[in-house]
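Asks: Return atomic coordinates for the entry below.
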Amino acid sequence: MFKKIKAWAKKLKRQIFILYYACKDDRVPWYAKVFTACVVAYAFSPIDLIPDFIPILGYLDEVILLPLGIMFALKMIPKDVLSNCKVKAEEMMRNGKPKNWIVGSLIVLIWGVITVWAVIKIYQLFNYHEN
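Replies: Alright, predicted model coming up:
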């Protein structure tokens, strides 16, 4: 079972690299580029939308959301573009993935805003009950 999971993860990583190159190709329609760029940016982000320390939900994005995004993106891209990008992806896999610190920073900002909002609401709730 561990070998199956490892093979699945390697295939997923390869597909992300294929999408990385596909979203830079001029033959890909604009709507596919936008969707693909979002999937790739999220995959390369060093921070998850749902943190992994949250039980069950923490791995939801890696197990369900990201594979679904990859599947839809691959269907939007012309087959000839995909075949060209597969070659480039193999080379990139040997060199390691790039990090998308912009998307990572955006996710940190979103979680920061949510945290500040939650703290303010809790503070207001406790002050309301004291009066």
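
Asks: only C-alpha atoms for contact and neighbour calcs from this point on.
Replies: OK.

Asks: residues touching residue 125, list them.
Replies: By Cα atoms under 8 Å, 6 or more residues apart in numbering, no residues touch residue 125.

Asks: Please give the structure of this sequence too, so both can be compared:
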Amino acid sequence: MWQRLREFARHLKAELLALSFAARDPRTPWPARALALLVLAYALSPIDLIPDFIPVLGQLDDLLLVPAGLWLALRLIPAEVLSDARARAAAHPARLARSAWGLGLMLALYALAVWLLWRGWLGPWWQHRS
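Replies: Down below sits the predicted model:
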């Protein structure tokens, strides 16, 4: 079982590297590029939606959100771009480093969510408006 998990983690890292190459390819449509950059920013950000110190939920967001976002982003990228990106990732395997851009994007998203909650725009449960 541990061997399968290690293989899955290696495959996920390779796909994230391929996604980073595909996101920089000019043949990638802008919606796929935007989603790819969001997935990469979340995957490489040192902060998560749910902090890792929270038991179970902290790891669950990484185990669900990153693969789901990766799956969706890869589906939006044209097949020829994706095959080129995978070949490039296989030829030049590199470790994706933590991203300051990812940290900045995640902090901006948190700030936006807090602002929307404060303004009462995320739902009636937060603040009753008359």
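
Asks: Quantify their similarity with the TM-score.
Replies: Aligned and superposed, the two chains score 0.76 in TM-score terms (TM-score structural alignment, normalised by the length of the second structure); 112 aligned residues with a Cα RMSD of 2.1 Å.

Asks: now the lengthiest helix in the second structure: how far from the chain's centre is it?
Replies: Longest helix in the second structure by number of residues (criterion: DSSP state H): helix 2-23. Per Cα atoms, centre = their mean, to the nearest Å, the displacement of helix 2-23 of the second structure from the mean C-alpha position of its chain is 12 Å.

Asks: Excluding chain neighbours, what is closest to the residue minimising distance to the centre of the second structure?
Replies: In the second structure, the centroid-proximal residue (Cα atoms, centre = their mean) is residue 39; its distance is 1.9 Å. Leaving aside its chain neighbours, residue 39 of the second structure sits nearest to residue 69 (5.8 Å; criterion: Cα to Cα, 6 or more residues apart in numbering).

Asks: Next: residue 57 of the first structure.
Replies: Residue 57 of the first structure sits nearest to residue 50 (Cα to Cα, 6+ apart), 6.9 Å away.

Asks: Can you give me the buried ones in the longest helix of the second structure?
Replies: 13-23 (16 or more other Cα atoms under 10 Å).

Asks: where exactly do the helices run in the second structure?
Replies: Going by DSSP H, the second structure shows helices at 2-23, 30-44, 57-76, 79-91, 100-119.

Asks: so of those helices, which one's packed in deepest?
Replies: helix 30-44 (a mean of 20; mean count of other Cα atoms under 10 Å).

Asks: That concludes my questions; thank you for your assistance.
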